[in-house]
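1. Let me see the structure of the following:
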Amino acid sequence: MKLSQRLNQLNTYFSEAVARIFGPSDDSYPTIGVQPFSGDLPSKSAHSHR
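-> Below is the predicted model:
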């Protein structure tokens, strides 16, 4: 009986892993789109070494 319980637990473990790998994605990232650049552009002197 103990062996059958252990095999059942092992089967459940692998079944859940396979379902998680091959199941639909559960990513819940917000769709934010393209974000505008709001930083400072480098000065012309920063590129003078090229």
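2. Could you use CA atoms for every contact and neighbour count after this?
-> OK.
3. so the spatially most central residue of the chain, which of the three states?
-> Averaging the C-alpha coordinates of the chain gives a centre point, and the residue nearest to it by Cα atoms, centre = their mean is D27 (7.1 Å). Taking DSSP: H, G, I helix; E, B strand; the rest coil as the rule, one finds D27 in the coil state.
4. Roughly how far does it sit from G33?
-> Spatial separation of D27 from G33 under the definition Cα to Cα, to the nearest Å is 16 Å.
5. what does G23 give?
-> With the distance defined as Cα to Cα, G23 ends up 26 Å from G33.
6. let's see this one next to it:
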Amino acid sequence: MSIYKVFDSVTQFFSEAVARIFGPTDDAYPQTGVQPFEGDLPESKKSDW
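-> A predicted model of the protein is given here:
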């Protein structure tokens, strides 16, 4: 392999890594929004409130 091919492959490796880090996210999570609280609050052991 010539030095130019090695340099080209190293440059491509790092440029793909930088593009992946600073590029837009590719998450496929559904947008659910704010979820309402449906649980019970614990009883406070302090009566100072």
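7. what about G23 and G33 of structure 1, which has more around it?
-> For G23 of structure 1 and G33, the more surrounded residue by other Cα atoms under 10 Å is G23, and the numbers stand at 10 against 6.
8. What's the separation between that one and D40 of structure 1?
-> Using Cα to Cα, which is the criterion applied here, G23 of structure 1 is 43 Å from D40 of structure 1.
9. cool, I21 of structure 1 as well?
-> Between I21 of structure 1 and D40 of structure 1 the distance is 42 Å, computed by Cα to Cα.
10. cool, H47 of structure 1 as well?
-> Computed with Cα to Cα, the distance linking H47 of structure 1 and D40 of structure 1 is 15 Å.
11. what about P36 of structure 1, is that helix, strand or coil?
-> The three-state label for P36 of structure 1, taken from three-state DSSP, comes out as coil.
12. Map it across to structure 2 for me.
-> In structure 2, the position corresponding to P36 of structure 1 is occupied by P36, as judged by TM-score structural alignment.
13. residues near that match, how many?
-> A count of nearby residues for P36 of structure 2, using other Cα under 10 Å, gives 6.
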